[in-house]
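Undergrad: below: sequence and its predicted model.
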Amino acid sequence: MAKGTKAAIRAVQQKGIKGLAWVSFGIAVVGGTLCPEMFIGRFIQGFLHLWPWEWIPPVLLAGMVVAVFVDVFIDLVPNQWAIWSALTTPTLAASVEAKLGDTVSGWCRSLLDLIDGWLAEWITDSGTGLAIGCIAAALIMARRVVKKSKAGGVA
């Protein structure tokens, strides 16, 4: 294969990997947004509320927001830190003891109820299943994208 052809194929693969990374990030945002009002989010919130310090959820929330921006800023591709941040940020925000926690929980509950209504009409009555599927898909895609991007020289 000619040198130019290999370079063209590698360029297309790198663009495809970037596209998959952004799709994975979008799926993680959906799964993470639905998570605070499910058993997974409630478990994490309960664990965070076991500690006697109320500052832990806001500090973790700030750290995850910074992690998203740093991860994306480095190479304009959301890698694993951005995916984990997208999955956990809504649950951490719902864990905050002030108005932020109540507001995020209310929004996530409304979104989950809305999706449950749509799914009941079209497929099934489980927004929880959709959320778990989104979380799993985002993690699997992120793992594959990071492996491919390291092999291709993107990351």
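TA: Structure received. Keep in mind it's a predicted model, so treat the numbers as computed, not measured.
Undergrad: from now on I want contacts and neighbour counts done on CA atoms only, so please keep to that.
TA: Will do.
Undergrad: helices of the chain, start to end?
TA: Counting by DSSP state H, the chain has these helices, from start to end: 3-34, 39-50, 56-75, 80-95, 99-122, 127-152.
Undergrad: columns mean neighbour count on top of the ones you listed, output as CSV?
TA: Formatted as CSV, the helices of the chain follow (neighbours: other Cα atoms under 10 Å):
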stretch, mean neighbour count
helix 3-34, 18
helix 39-50, 15
helix 56-75, 16
helix 80-95, 25
helix 99-122, 16
helix 127-152, 18
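Undergrad: correct me, but Met64 touches Thr89?
TA: Yes - between Met64 and Thr89 there is a contact under Cα atoms under 8 Å: 6.4 Å.
Undergrad: for Lys148, give its distance to Lys15.
TA: When distance is defined by Cα to Cα, to the nearest Å, Lys148 is 12 Å away from Lys15.
Undergrad: now Trp84
TA: Counting by Cα to Cα, the gap between Trp84 and Lys15 amounts to 22 Å.
Undergrad: same check on Phe39?
TA: Counting by Cα to Cα, the gap from Phe39 to Lys15 is 36 Å.
Undergrad: likewise for Val145?
TA: 11 Å.
Undergrad: contacts only, for Ala138.
TA: Going by Cα atoms under 8 Å, 6 or more residues apart in numbering, Ala138 touches Ser24, Phe25, Ile27, Ala28, Ile83.
Undergrad: against that first model, consider the following:
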Amino acid sequence: MEPENAMQPVATVTGLYRGKFSGLEPLTPDKPLTPEEVRRNPIFYELALHPKQGDENLIIDVIYDNLAPIRLRDLYRGTDIPRNVQFWPDWFDIPPYQEMRDIDGRRVYPRAPGKHTVQIRTGRRKWAQMGRVRDFSPENGGYTSPVFEVLIAQGVAADD
């Protein structure tokens, strides 16, 4: 039965959200982020944890606008993710640079108005490989989310 569990993702991403005064709101291309939201607020993503692998520690990377993956902090079960909680929201910041280079060397502008893409990959944290190359393979419970589109508006005021 262990090989069956090993082939299933340890965690999948179920959505992206913006933080508002009223709580979390789904982040969709038809509701753009304002430049102020990009500057001050993180984007939340929601994880659905595999029920039979709920005690696993997680590694998470964010791929923003086809840039090199950004390593997020490891999530430790029982410390960072409470036990017996299946869905867990965490967050990441849009890269704080006005200009960067993507993995092909092209110039990109992560905070510029317009459409941007986000992918999140998850996997099981291996104790023997701490600080080394991270394993997002299916054998390690790895998963890569579909591409989420995020829109940044040009100079629009926040509505909250």
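TA: That came in fine, so what should we check first? Keep in mind that what you see is a predicted model, and the values were worked out from it rather than measured.
Undergrad: once they're superposed, tell me the TM-score.
TA: TM-score for the superposed chains, counting by TM-score structural alignment, normalised by the length of the first structure: 0.25, backed by 67 aligned residues with a Cα RMSD of 5.0 Å.
Undergrad: sorry, back to before: and of the contacts of Ala138 of the first structure, the nearest to Arg109 of the first structure?
TA: Ala28 (17.3 Å; Cα to Cα).
Undergrad: do I have it right that that closest one meets Gln80?
TA: No - using Cα under 8 Å, Ala28 of the first structure is not in contact with Gln80, being 10.5 Å away.
Undergrad: and Asn5 of the second structure, helix, strand or coil?
TA: helix (DSSP: H, G, I helix; E, B strand; the rest coil).
Undergrad: okay, now it: neighbour count?
TA: Using other Cα atoms under 10 Å, Asn5 of the second structure has 15 other residues around it.
Undergrad: likewise for Lys20 of the second structure?
TA: 13.
Undergrad: distance of it relative to Trp88 of the second structure?
TA: Taking Cα to Cα as the measure, Lys20 of the second structure falls 18 Å from Trp88 of the second structure.
Undergrad: now Arg39 of the second structure
TA: From Arg39 of the second structure across to Trp88 of the second structure, the span is 24 Å (Cα to Cα).
Undergrad: swap in Arg71 of the second structure?
TA: With Cα to Cα as the criterion, Arg71 of the second structure and Trp88 of the second structure are 18 Å apart.
Undergrad: the two: which is more packed in?
TA: Counting neighbours by other Cα under 10 Å for Arg71 of the second structure and for Trp88 shows that Trp88 has the greater number, 16 against 13.
Undergrad: excluding its backbone neighbours, what's nearest the more buried one?
TA: Leaving out its chain neighbours, the residue that sits closest to Trp88 of the second structure by Cα to Cα, 6 or more residues apart in numbering is Leu47, at 5.2 Å.
Undergrad: what sits against that neighbour?
TA: Ala11, Thr12, Val13, Thr14, Gly15, Gln86, Phe87, Trp88, Pro89, Asp90.
Undergrad: can we see that at 10 Å?
TA: 10-16, 86-90, 122 (Cα atoms under 10 Å, 6 or more residues apart in numbering).
Undergrad: tell me how far Ile83 of the first structure lies from Ile115 of the first structure.
TA: 22 Å.
Undergrad: swap in Pro90 of the first structure?
TA: Going from Pro90 of the first structure to Ile115 of the first structure by Cα to Cα gives 17 Å.
Undergrad: ok, now which ones touch Ile140 of the first structure?
TA: Residues in contact with Ile140 of the first structure (Cα under 10 Å, 6+ apart) are Ser24, Cys134.
Undergrad: the nearest residue to Thr122 of the second structure once chain neighbours are set aside: how many residues sit nearby?
TA: Spatially, and ignoring its direct neighbours in sequence, Thr122 of the second structure is nearest to Ile60 (4.6 Å; Cα to Cα, 6+ apart). Per other Cα under 10 Å, the neighbour tally for Ile60 of the second structure reads 23.
Undergrad: other SSEs contacting the helix or strand where Ile60 of the second structure lies?
TA: Take DSSP states H and E as the rule and Ile60 of the second structure turns out to sit in strand 58-64. Strand 58-64 of the second structure sits against strand 11-20, strand 70-71, strand 114-124, strand 143-144, strand 148-152, with contacts defined as 3 or more Cα pairs under 10 Å, 6 or more residues apart in numbering; DSSP states H and E.
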